[in-house]
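Student: Okay, structure incoming, though there's no sequence with it:
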């Protein structure tokens, strides 16, 4: 007998901004997922999304209670960072759906501990960690494992985004370079190093630039994030003893490996999809195949929040010429 068909996972998407649109496009391209509702305060975003759309969560919950709309299996949160924790708690309280939230869930480890104390949170809550599954990161992880290089001794990661010139209303959805880019850098680094912690941290008063020195089991690194830039540009370089290096270009999704100063492997990309689509497609592949993956877990979100919070207590970067 033919195998029974599996019904698509039904999804409710909260937030139809820039990242919400990436979620919507990525989910719409999948045959194993069906987006059944969305919510966003913007009338134009609701009109364009192609699914039943609401202006606020209250309206969604009201229709769920009366049965006027299908209850999703999963709610995806692509709303501003400051709303994530409250929305997760409300969805856990008022629906039976699982929740996949954009990162960071919160930068407050105490609040995450409180959420984690709920009996249903670990099973129902997952947090997006899309950089950790990007094509160039997966390539780098496989290369390092195949060559037996172990964990690197030095890491330099620079994440630049052109946010400083954004209109105030749009920029308001971001918190700071450290809070918005730091989780991406930390999630990516967790594929290569163990036990990352902050040793020093300096940030511009408005949060638009930050430099963070970190330590890990086998060495140390620098994480830099900057909104004063003409375009997005994100790279990570990792070095081992003996002249071994891996250079990852997260914007182009390419990579280069050197051994003793000589190139040994080179990764290209076919250009079929843009960076965000590639990242989120890989993240959803992982979520739908293995929703218990550690890098999507509430436990990982709690670890990341603790590292983010360490920056507030860390000394300034002594060698840096700006504050």
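Tutor: Nice, I can see it. From a predicted model like this one, the values you see are computed outputs, not experimental measurements.
Student: okay, CA-based contacts and neighbour counts for the rest of this
Tutor: OK.
Student: From residue 107, how far off is residue 30?
Tutor: Here residue 30 is placed at a distance of 32 Å from residue 107 (C-alpha to C-alpha, to the nearest Å).
Student: Who has more neighbours out of these two?
Tutor: Neighbour totals were compared for residue 30 and residue 107, and residue 107 leads with 23 against 13 (other C-alpha atoms under 10 Å).
Student: Now do the same contact list for that one.
Tutor: 179, 304, 305, 306, 308, 309 (C-alpha atoms under 8 Å, 6 or more residues apart in numbering).
Student: ok, and the most crowded of these?
Tutor: Neighbour max across the contacts of residue 107 (other C-alpha under 10 Å) = residue 304, 26 neighbours.
Student: another structure for you, compare them:
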């Protein structure tokens, strides 16, 4: 994007803090403006306050950013993305999930010929950039003798029950919020093929899903559990390579992992203990996005496939 990247940021809720923590560390980034109709005083960025607007169209009348980040509640993503594409030439990074339903995805696809959706729209699949996920993917890729992945079990718990209706207003449901994280993470290890079951429970606060995937010519099954009925955040994934009984276990809350077989430790990964886990995910995400050759997991084609799986009803 050049030596200087002018950024506009839409949505100043909790999610924005993780983005700002990383963007402030990038010397080429200049925050030009923020947008949020519910905020009167935006947060400081490098001890200064950017221009602030209640409406994106008003902001784009006054600024032409290189990068526009959308971190608003999921149902608002498609309208804001369309506005960003048609009123600016900016690259657009949207918090996951990109859209709240399949008609919204179709709306963006229809705009591609006019606004280069495939070249300009990216989705912040930050779990795919988590250090323990990248470590596990490197271990599996570097040990073809371990064979294909045949089973994945992933459980994501967030204490959003404590937020009540606010959680549903911001994140829609446990599956809407965490399912896309699990599917984008799955894409790091294998090729997701089809959602084979989905059951949403507890009024949308919990979900159970299974997803078929392909790994080194073999078909496997991923079991995906998510729930807000907890007092603490806890997330973990276990990958089983069935031909050799190797297990790769990653803890997303602690950013740690290990690989073992028959009681023998094969490899281990530890966290530095100083970097907040969300910063540890967003830092490499922005490095990739601003590199000029973004990781395909951020791109519209991968997002469209994940979205279709996420919203399929077996």
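Tutor: Looks like it came in fine. These numbers come from a predicted model, not from an experiment.
Student: out of the contacts of residue 107 of structure 1, which are inside strands?
Tutor: Judged by DSSP state E, strands contain none of the contacts of residue 107 of structure 1.
Student: ok, so of the residues you listed, who is nearest residue 212 of structure 1?
Tutor: residue 308 (10.2 Å; C-alpha to C-alpha).
Student: How about the counterpart of that closest one in structure 2: what's its closest non-neighbour residue?
Tutor: Here residue 308 of structure 1 is matched to residue 310 in structure 2, going by TM-score structural alignment. Spatially, and ignoring its direct neighbours in sequence, residue 310 of structure 2 is nearest to residue 180 (6.4 Å; C-alpha to C-alpha, 6 or more residues apart in numbering).
Student: so who does that neighbour touch?
Tutor: Applying C-alpha under 8 Å, 6+ apart to residue 180 of structure 2 gives the contacts 96, 97, 306, 307, 310.
Student: Identify, from these, the entry nearest to residue 198 of structure 2.
Tutor: Checking these against residue 198 of structure 2 with C-alpha to C-alpha, the nearest one is residue 310 at 9.5 Å.
Student: List the contacts of that closest one.
Tutor: Taking C-alpha under 8 Å, 6+ apart as the criterion, residue 310 of structure 2 is in contact with 176, 179, 180, 183, 195.
Student: tell me which of these is nearest to residue 5 of structure 2?
Tutor: Using C-alpha to C-alpha, those come closest to residue 5 of structure 2 at residue 180, 28.3 Å.
Student: is it fair to say that closest one lies in a strand?
Tutor: No. Read with DSSP: H, G, I helix; E, B strand; the rest coil, residue 180 of structure 2 is helix and lies in no strand.
Student: hang on, the earlier thing: against residue 81 of structure 2, how distant is the match of residue 308 of structure 1?
Tutor: Distance from residue 310 of structure 2 to residue 81 of structure 2, by C-alpha to C-alpha: 20 Å.
Student: Check which helix or strand the equivalent of residue 86 of structure 2 over in structure 1 maps to.
Tutor: Aligning on TM-score structural alignment places residue 86 of structure 2 opposite residue 93 in structure 1. Using DSSP states H and E, the element containing residue 93 of structure 1 is helix 84-94.
Student: In this structure residue 172 of structure 2 contacts residue 74, no?
Tutor: Yes. In this structure, residue 172 of structure 2 is within contact of residue 74 by C-alpha atoms under 8 Å, at 7.5 Å.
Student: Would you state the strands of structure 2 in chain order?
Tutor: According to DSSP E, the strands that structure 2 contains are 5-10, 29-35, 51-53, 67-70, 91-95, 121-124, 151-157, 191-201, 206-215, 218-227, 234-241, 246-251, 256-261, 264-269.
Student: would JSON lines of those strands with distance to residue 108 of structure 2 be doable?
Tutor: JSON lines is the format used below for those (distance: least, C-alpha to C-alpha, whole Å):
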{"stretch": "strand 5-10", "distance to residue 108 of structure 2": "19"}
{"stretch": "strand 29-35", "distance to residue 108 of structure 2": "22"}
{"stretch": "strand 51-53", "distance to residue 108 of structure 2": "25"}
{"stretch": "strand 67-70", "distance to residue 108 of structure 2": "15"}
{"stretch": "strand 91-95", "distance to residue 108 of structure 2": "12"}
{"stretch": "strand 121-124", "distance to residue 108 of structure 2": "9"}
{"stretch": "strand 151-157", "distance to residue 108 of structure 2": "29"}
{"stretch": "strand 191-201", "distance to residue 108 of structure 2": "22"}
{"stretch": "strand 206-215", "distance to residue 108 of structure 2": "25"}
{"stretch": "strand 218-227", "distance to residue 108 of structure 2": "28"}
{"stretch": "strand 234-241", "distance to residue 108 of structure 2": "32"}
{"stretch": "strand 246-251", "distance to residue 108 of structure 2": "35"}
{"stretch": "strand 256-261", "distance to residue 108 of structure 2": "37"}
{"stretch": "strand 264-269", "distance to residue 108 of structure 2": "39"}
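Student: What's residue 27 of structure 1 aligned with over in structure 2?
Tutor: Here residue 27 of structure 1 is matched to residue 23 in structure 2, going by TM-score structural alignment.
Student: Not counting sequence-adjacent ones, nearest residue to that match?
Tutor: Nearest residue to residue 23 of structure 2, sequence neighbours excluded (C-alpha to C-alpha, 6+ apart): residue 29, at 6.5 Å.
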